[in-house]
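# Sequence first, then the predicted structure, then my questions.
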Amino acid sequence: MLVSTFAHIQLLKNALARQIDGAFIPPTMTSLSEYIRQLPPDGATATAASERLMSLYADLRQHAWLKKLFSARRNTDLLPLAEILLALSDELTQAMLPSLKASPDAGYARWQAALEQLSPVARNLLSDETQLVWTIWKSQLDASDANVIRYAQMMRLVQQVEHIQQPLFWISPVAPDAMEQAFLDAYGARQALTVLTLDWHAHSVHSTYAAAWPEMLVDEMDSAALSLATPPGLKLHAAQNMEAEARAGAQTVIDWLQQGKTNIAIVAQDRVVARRIRALLERAQIVVADETGWKLSTTRAASAIAAWLELVAARAETVGLLDFLKSPFVFADMADKAELVMVSEIALQRAKVLSGWEAVSDALTAAPAAQKMMTLLAQQAAGFTGRKTLCEWIAATQQMLVTLGMRDALQADAAGAQLLQLLQDVAQDCVQVGHTFSFAEWRAFLNLQLEAKAFVQVNQDKRVVMLPLNGARLRSFDAVLLVGADAEHLPSQPMETLFFANVVRRELGLATRESRQRQQLRDVTELLSANDCVVLSWQAHKNGEPNPVSPWIERLELCLARACLAPLAKHEVQIAPRHLQPTPVLMPAPAAPQLLPQKLSASGYNSLVACPYQFFATRMLGLSGIDDVSDMPEKRDYGDWLHKILAQFHQTLQEAPVPLAERAPLLQQISDRIFAHELDKSAAALGYYARWQKAMPAYLEWIAERESQGWHFVLGEEKFEKLLRWEDGEIVLHGRVDRMDENASGERAVLDYKSTNQGALRDKLRQGEDHQLPFYGLLSGTALSAALYVPLEATRDKIKEVEAPDYEVWQQNLEEQIVRNMQAITHGAPLPATGPEPVCQYCDVRGLCRKGAW
């Protein structure tokens, strides 16, 4: 007894046991593939799929006309084409091999007859494509073709039973293909043969389904003789959106389990919704046995390999590098990995490193352990260059996995173990492939293998299974939930059929769009007929637009309406409410006198004034956000560059006087040097360079005017510290002063550069919330007669400083405020999150204070 799948063997045994109702010796039950494997070896070895693919691809890439014909910009674009050609060759072999064996000339005649179905214009346009398909197919028809070997083995089975009595029962939910039919004809000529398939005559199908979907029948239907009835176990559920469908589906499965159902199926027409249902059920501690699985490429293990390939291709692009290091499979046995990755991220962000192994290594000079880790990565990346055979590429990949500590971690993961086995299988299969391939070709090939391989997790709990529609053939369940019963998923979207129109495929005996949809409609009918409880669900709306139900369901409802029968029942889902105890969320106001910082900067004190909670989180707890690495310079970067330029410029003037006429070339030379370094890293810095070029003449004019008033540069970019004491405590004030000037009377003034205009700085002083200038006055240790903001953006081609009013009084008030606030923190004063919205908008710790939830 030959059945379609192993799952049917146990079902068949159980069915026989129920009929016999006693002990019995079952007949031999197996699948055709397993039956073939029982044959003694005959020396024939099929070419592995990966070997066929890359051998064909290596031949295709030699022909420039192919790339032009299929608009391929690079060689790797031909790899999917090779895959499609091989799949089409296999289809042709399965459909036409029996007739070729009977008459070698029959194949070409059938080919020409099929092409005659096209119009002369279409036949002329597709001549190159059809000739390519014919050539590739004929080249695959050799003794090492898997289908040729399989057909020969099927015929050996027939010869094996020539002189013994061995009747055969062929049980299948679908009609046999051409090769299977040839096998059955030959077997039936020698032995007793019984073919059991589903009967799709009108009298064997539920009358309502036959009336609604007559195209699935094999005979004409007399609609007048049909006695229609509303299917009692079929219900519909139209959800408002994806989440609503998933929640309703999960609750439905839970309800069924609570009712005592132990054999439940989820038919995943919409895989996105099905996976969401699975996640919700697992949250409820209900394990779903997924018989279909999902692509190996979507697993964490495969994403780690994909991240490495992307890292090599992008030459250590920083974001990709950090993502790769954060994979749990990379350096899995390294105890201090998390710390090293954090150190690396901070260092690369501060150095503005975008890519490049050398740049990455240079940025980590102060962190030898992290630098050593990056050096190890760079050494492995160096092995992924040049041209190699597939076996050599796999060897390089295996070496990388061992060196980076990934192999053991992957082996301990179910999907990772399958990935390692895949690499090993490909290495064994492709020993004979002598062609060499580039890194891009190896990467494209490996991605295809990961896409084609399905990962199925082993699960012993079979109460709830997830399967495709065709996986439910010849099976019945206590209850079935089909998700994705909308027009987009039922019927499924037709597969692309390159090279051939459906009319040609029909003549050649290949599957057509109509035959696929017809079989899927039969699968739906079988599902509804074999199960007493079926719920069909879909999303009634998608992206704010109505999402129509499947046309098959609409036709079924229309059939019932015409017969004046009750409509299909609606499936109602009741999710039990949960009563939660409300807990009001209040504004956080921590008190932590023991965390008073030992040092205080101007920006730190501004943070305290802006929002006490922000000061608590950033200065007292030491928390800070890590900026994303970006190739776009920000305004603060521009300010840093101007500080460097002006510091070097004025120090040069201080060391040796430079005439006014020679200052512009000097400033230009320094500016060019600083910006050249930044432009090498990012061309986006060019905009800031042009901005500074416009402001330079105005700045030189402002310097000359200031010197005419008797002021000259004394120091710049210098660090200061000052100990501030009070009765029961002290704190160190610290900061870096942009610039100090002095006049002939010995008076000093502090200047602070700002990369903005004069009007914005006036508003800043008017608001009085920035205490940077008086803070520098407290740091200086000497009396300052004035404090100025210097805008580095000209207004009407002029730069004019903005002087702080009542500077001495401001300093005294600031010192008193600092002492008072520090004393309050020391005595346990709360630090509430009272920052205004403009402060909160750019605050790194807003997620901690949870403003908006209270």
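Right, received. Where do you want to start?

# C-alpha only now, for contacts and for neighbours.
Noted.

# Give me the most central residue, this structure.
In the chain, the centroid-proximal residue (C-alpha atoms, centre = their mean) is Thr298; its distance is 7.8 Å.

# if I look at that one, how far off is Phe445?
Noted for Thr298: a distance of 16 Å to Phe445, by C-alpha to C-alpha, to the nearest Å.

# How about Met466?
30 Å.

# now do Lys798
The value you get for Lys798 to Phe445, if C-alpha to C-alpha is used, is 62 Å.

# let's bring in a second model and compare:
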Amino acid sequence: MPNNTSLDKLIKSVKNNINSNHVIILPKNISKKFVKNIISLENIKNINIFYLDEYIFKINNENINTIRKCDSIYLESVLESTTTLFNKYNLTSEAENILNIIEKLFLENNIFIEKNNFSEDRIIKKLNQNLVSFESKIFLEIVKLWIQKSLDEGTLINKYLSFLNKEFIFFSNCRHYVINSHDYSKLEKIWIEKYLPNLAIFNDDNKLTIEENYYDIKNINSYNSKDFGSQEEELEYIAKNIIKIHKLHKYKRIALINNNRYFARRLSAILDGYDIKINDNSGWLLSTSSCSSYVDNILNFYIKNYCYINLHDIVKSPYFMPNISSEIKNKFLDKVLMVQKNNVKADLLISENDIKDEEIRSLLLLLKNDCNFKDNVTFNVFKDFITKKIKDFDSKDLITNDIAGKKVYEALDHLSSISILKNNEENFLKWQEKLNTYLETKTFSQDNHSNIFYTDIKNARLCSFDKIFISSMNSKNFPKKNINNFSKKNIIYSEFSLDSSIEDAEDIKDFLLLSSNADDISLTFSSSDGDEYLSKSKFKNYVDYFIKDKNLKISTVFNSKKNKNITMQHSFLLDDSFNNLTYRDIENYNTCFYCFYINKKSPKKNQISKISDDYFLFGNFVHAVLSDIITHKINMTSYSDIVKNLLLFTELREKDFFLKNHSPYNIALWKKLLPKIANYFLADKSKKYNFSAEKNLKMIYKDTITLKGRYDLKYSCGNNVCLVDYKTSSYLPSRKSVLSGESLQLPFYTLLDKNISLVEFLSINVSKNTILPTVFTSEELSTSRDVILNTVENIYKHLTEQSPLMVEKNSLGCDVCGYIDVNI
């Protein structure tokens, strides 16, 4: 690992003066947290890290955070209260960025405002720009506001400029270290050199030679480059490398650079499974935290939709009533769902009288809706409502001890401060939107004592690493540009001739200079389902060109089949739960071993998604009505009797399946279809007899496996025994798929009951007002029955011989799980 970077030199200097007190000054584009984490690994004490403005305020006995908060509250208050041109932009959420632009602008132009020596026209003229864009004109109005505030109340930037412009005598025995002096303004550099005692400046090497219009890449042999067919393969490759390095060399320093936070979160989760922690400097958006989601779910439940879905999300949260068991919570939810008749979207109609269990009733009373959320209120009323619910739900201790939870409370306090200044009122929904918007701009992170760092190119340039992974290198994510919405297209910056600290553009030069920071740099890229906008980054293309032409190395494509050392294989043994099989199990086995195994061992029980699906619920309703007319043995030879009873059972089942006044429109369409349903049962009425519905079928295979099925309708017609399966959704297996052995439901029934001679799908489409039968003879399905028997025999061998099923991750694998079968 190289040891000649600016931070390496700084650490060496500190160690040479270990008994002194040390102050490190950083430019704003460097993370204090990153530098602190790097230094903490060296077990060095007596160090304080500041940005220059923080340090100058500190030595002048001023609280910079108080002044900054006042500025932020003032600007947000002004922007929110404006009812004219500002409304075109979401300026409140961009207030922090706007403040940074103002401060940068004033600092670069040394716009120091003194009451006795002040002229707004002179200051505006000093900017010396002919502003033409609408954005810049808006920004100029904000600048004027800031000039006035600097005069009337004071601002952070004006106070800072007063410190930079006045003579200062500073006595200190601290050793001062400044990193990257070229990233400070001219005025700041003068102050640093003039007033900081015991000063040492460490600048990173930013020189690259140019040959034939190309930057010459230093240490070309440090690079290795790989392309992957999927993000899963890229993640697996990086994770395996880190796990291997960590296992052999626990104290190796690793940098992870990517701008795809979804990719970063997935990689972090994989490594966490191996107890490998990562230091994350930028953190995650506060709005993505489980605590923030919990608060939002509470608000959704009371403000937007007082329904089961939102209730479920609250009760299932670990923050809700932590001392009540999951069993009681599930029992409560089941009871609510039963009373709601599985309608998860309708307002809750459950009352205390519906619940006899005292413990469950107490939860209902706790969640009672007792407020009018359409009234306009102050933010503090809104805040009090949230904090009271958190307290009532016994969530406060968990939230206040949670890193993200503390940030949520800070957000509530911050917005409360702004609201007090304005004393304005909004309804609860508007306040919720403002809170969510604010949370979208804040982050949270957890400190980990680790040698692995999520960082960016600029910060990584400060120190040495044993290994650098630069991943997810597609054109969407590289180069990195964080451009605030207000300065769209960088109009403000270009018209003010201002280099932005907000738009931190990492160019090819920054990227290539990383080769001085590590002996091993891994560049990876994965395609994403052929999306052209996710094409390879120009950074990676640049390096790949030199690797290929100068080192005769070609960037290889990662292939899990060829690289067995990095292929993730799994094997499974079948247990007694596989002694019972349905046609769906057999289809899954023929499609994907992993889906066959996992769906049998851990069947999906996503209750909410099922019952909230109108088609699923309506399909069950239709099946129940058609079963009723068979099981109640009505006269199947009379058209009027059939129609009358279909209508009767429709109305009865409508009450069972749907809440009052919440029946879907499909019910009205179903009633219009009843005459055609009656005609279906009456067709060949002189020949149809022995009707039965919803009965089980089964067959024992070699005294080991039980094949099970359940039909919708069965009847005799002349000498034939007919079996029917109702289809109420738009999906209907094709005739070809049934005959080829791909769709096995109907062939499966003919195997379980040898007396069946005809089988059919009966498609019931209420939207089109049609009933369409698709009929097969038992003889037509002989090939498909052979497929079933061959599959069952294979499963039988796995069971009796205890031979495993083998699968592996592959970009060409199953669309559902990503695995591909491996034949032993």
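Alright, I've got the coordinates. In this text the structure is predicted, and so the values were computed from the model without any measurement.

# thinking again about what came up before, compare Lys798 and Phe445 of the first structure and say which one has the larger neighbour count.
Phe445 (20 against 17; other C-alpha atoms under 10 Å).

# Over in the second structure, tell me which residue corresponds to that one.
Using TM-score structural alignment, the partner of Phe445 of the first structure in the second structure is Lys434.

# quick one: what helix or strand has Phe525 of the second structure in it?
strand 521-526 (DSSP states H and E).

# Which element is encountered next along the chain beyond that strand?
Next element after strand 521-526 of the second structure (DSSP H and E): helix 538-551.

# I'd like the distance from that following helix to the chain centre, please.
When distances are taken as C-alpha atoms, centre = their mean, to the nearest Å, helix 538-551 of the second structure is centred 33 Å away from the chain's centroid.

# What are the buried residues along the following helix or strand past it?
The first helix or strand that comes after helix 538-551 of the second structure along the chain, using DSSP H and E, is strand 556-558. Neighbour-count burial for strand 556-558 of the second structure flags Phe558 (criterion: 16 or more other C-alpha atoms under 10 Å).

# can you list contacts of strand 556-558 of the second structure?
Contacts to strand 556-558 of the second structure, defined as C-alpha atoms under 8 Å, 6 or more residues apart in numbering, come from residues Ser225, Lys226, Asp227, Phe228, Gly229, Glu233.

# for these, which one is nearest Lys345 of the second structure?
Glu233 (39.2 Å; C-alpha to C-alpha).

# what do we get in the first structure for the closest one?
Aligned by TM-score structural alignment, Glu233 of the second structure pairs with Ala244 of the first structure.

# thinking again about what came up before, Three-state assignment for the match of Phe445 of the first structure, please.
Following DSSP: H, G, I helix; E, B strand; the rest coil, we place Lys434 of the second structure in the helix state.

# ok so Ile111 of the second structure is a helix residue?
No - under three-state DSSP, Ile111 of the second structure sits outside any helix and is assigned coil.

# The nearest residue to it once chain neighbours are set aside: what secondary structure?
Nearest residue to Ile111 of the second structure, sequence neighbours excluded (C-alpha to C-alpha, 6 or more residues apart in numbering): Ile123, at 7.0 Å. Following three-state DSSP, Ile123 of the second structure is assigned to helix.

# Check what contacts stretch 532-545 of the second structure and list those residues.
225, 473-479, 508, 511, 523, 525, 527-528, 554-555.

# how about 6 Å then?
The contact list for stretch 532-545 of the second structure (C-alpha atoms under 6 Å, 6 or more residues apart in numbering) reads Met473, Asn474, Ser475, Lys476, Phe478.

# Measure how far whatever helix or strand Gln517 of the first structure lives in is from the centre of its chain, please.
For Gln517 of the first structure, the host element (DSSP H and E) is helix 513-530. Centre-to-centre, helix 513-530 of the first structure and its host chain are 33 Å apart (C-alpha atoms, centre = their mean).

# Just want the angle from it to strand 534-539.
For helix 513-530 of the first structure against strand 534-539, the angle by axes from the mean of the first three to the mean of the last three C-alpha atoms, to 10 degrees is 130 degrees.
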